[in-house]
Every structure is written in structure tokens, then in C-alpha cells.
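> the following block contains a protein sequence and its predicted model.
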Amino acid sequence: MKELVEVIAKALVDNPDEVVVTESEKEEEIVIELKVAPTDMGKVIGKQGRIAKAIRSVVKAASSKMDKKVIVEIQ
């Protein structure tokens, strides 16, 4: 999942070198933290959060065969 979020984020931003994705796993959930440059934050979130919602939807679909909940946090 980490690689998927990283590829999507790097395609959206102007500074792909500043994209940092970390993944932490707990008992029943996986938390993916996406950090981008402050100037690219708007591009990752999108108008009314549409791009962020789309990223979460893609990750949810990709993780549907896993028995864990995947949470994407954008910082």
C-alpha cells in the first residue's frame, strides 16, 4: 500500500523529492502517513478534498482482500 500512495502522490505534486510515505501496522489496521511540501498540499487534497478522497478510495479498493482497515493520513 505504501508504494501505491507514493506513486500517486509523486504524480500529483511539483516537488516529488519531498514526498514521504510511512506505513505503520497495528492489530486490525494499517496507517499510511503521506507528507508533502507545504506548497503541494493543495494539489494532494484538491478542491473540497476530492483528490484526497479519491486516493483513499483507491487504497481501500486495493486493500479489499486484506482483513485490515487501511487509513490514509495526509500531513
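Structure's in. What do you need? It should be emphasised that the depicted structure is a prediction, and the values quoted were computed from it without experimental measurement.
> CA atoms for contacts and neighbours, from now on please.
Noted.
> now the strand or helix carrying residue 52: buried residues?
Here residue 52, judged by DSSP states H and E, is contained in helix 50-62. By neighbour count with 16 or more other C-alpha atoms under 10 Å, helix 50-62 contains the buried residues 51, 52, 55, 56, 59, 60.
> one more structure, for comparison:
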Amino acid sequence: MKELIETIVKPLVDFPEDVQVETQEGADRVTYQLSVNKSDMGKVIGKQGRVAKSIRTVVYAAGASQQKKLFLEIVE
């Protein structure tokens, strides 16, 4: 899943080397924290959050077969 997020986000940003995805697992949930360069934050979020929503939709659909709930957070 981490590779999927990186594959989606890296072409969108100016600094792909700054893209980092960290994983936090809980008992019934997995949270992926996406970190990008500050100047790329707007590109990842998009107008009215449309790009971020689209990324989350793809990630949630890909993880639907897992038994745990997936979350994607975009952090600074």
C-alpha cells in the first residue's frame, strides 16, 4: 500500500525525493501518514481537496480486501 501511495503522489509533486509515507498500525486500523515538501502541499491537496480525496478513494478501494480500516493523513 505504501508503494501505491508513493506511485500516485510522486508524479504530482516538484520534489518527489521528499515524499515519505509512514505506517501506524493499530488493532483494527492502519494509518498512512503522507509527508511532502511544503511547496508541494497544495498540489497534493488540490482545489477544495479534490486531489487528496481522489488519492484516498484509490487507497481505500485497494485496501478494501484487508480486515483493517485504512486511513490516509497528509501531514506537514
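Cool, got the structure. As the structure is a prediction and not an experimental result, all values here were calculated from the model.
> picking up where we left off before, mind reading off the mean deviation between the helix holding residue 52 of the first structure and the second structure?
Compared with the second structure after fitting, helix 50-62 of the first structure deviates on average by 0.4 Å (mean C-alpha distance after the TM-score superposition for the first structure).
> re earlier: let me know the closest of the buried residues of helix 50-62 of the first structure to residue 70 of the first structure.
Distance ranking of the buried residues of helix 50-62 of the first structure against residue 70 of the first structure, using C-alpha to C-alpha, places residue 60 first at 6.6 Å.
> ok, now how distant is the residue opposite the closest one in the second structure once aligned from residue 37 of the second structure?
By TM-score structural alignment, residue 60 of the first structure lines up with residue 60 in the second structure. As for residue 60 of the second structure, its distance to residue 37 of the second structure is 24 Å (criterion: C-alpha to C-alpha, to the nearest Å).
> neighbours around residue 9 of the first structure, how many?
Residue neighbour count, defined by other C-alpha atoms under 10 Å, stands at 24 for residue 9 of the first structure.
> OK, contacts around it?
By C-alpha atoms under 8 Å, 6 or more residues apart in numbering, the residues touching residue 9 of the first structure are 16, 19, 44.
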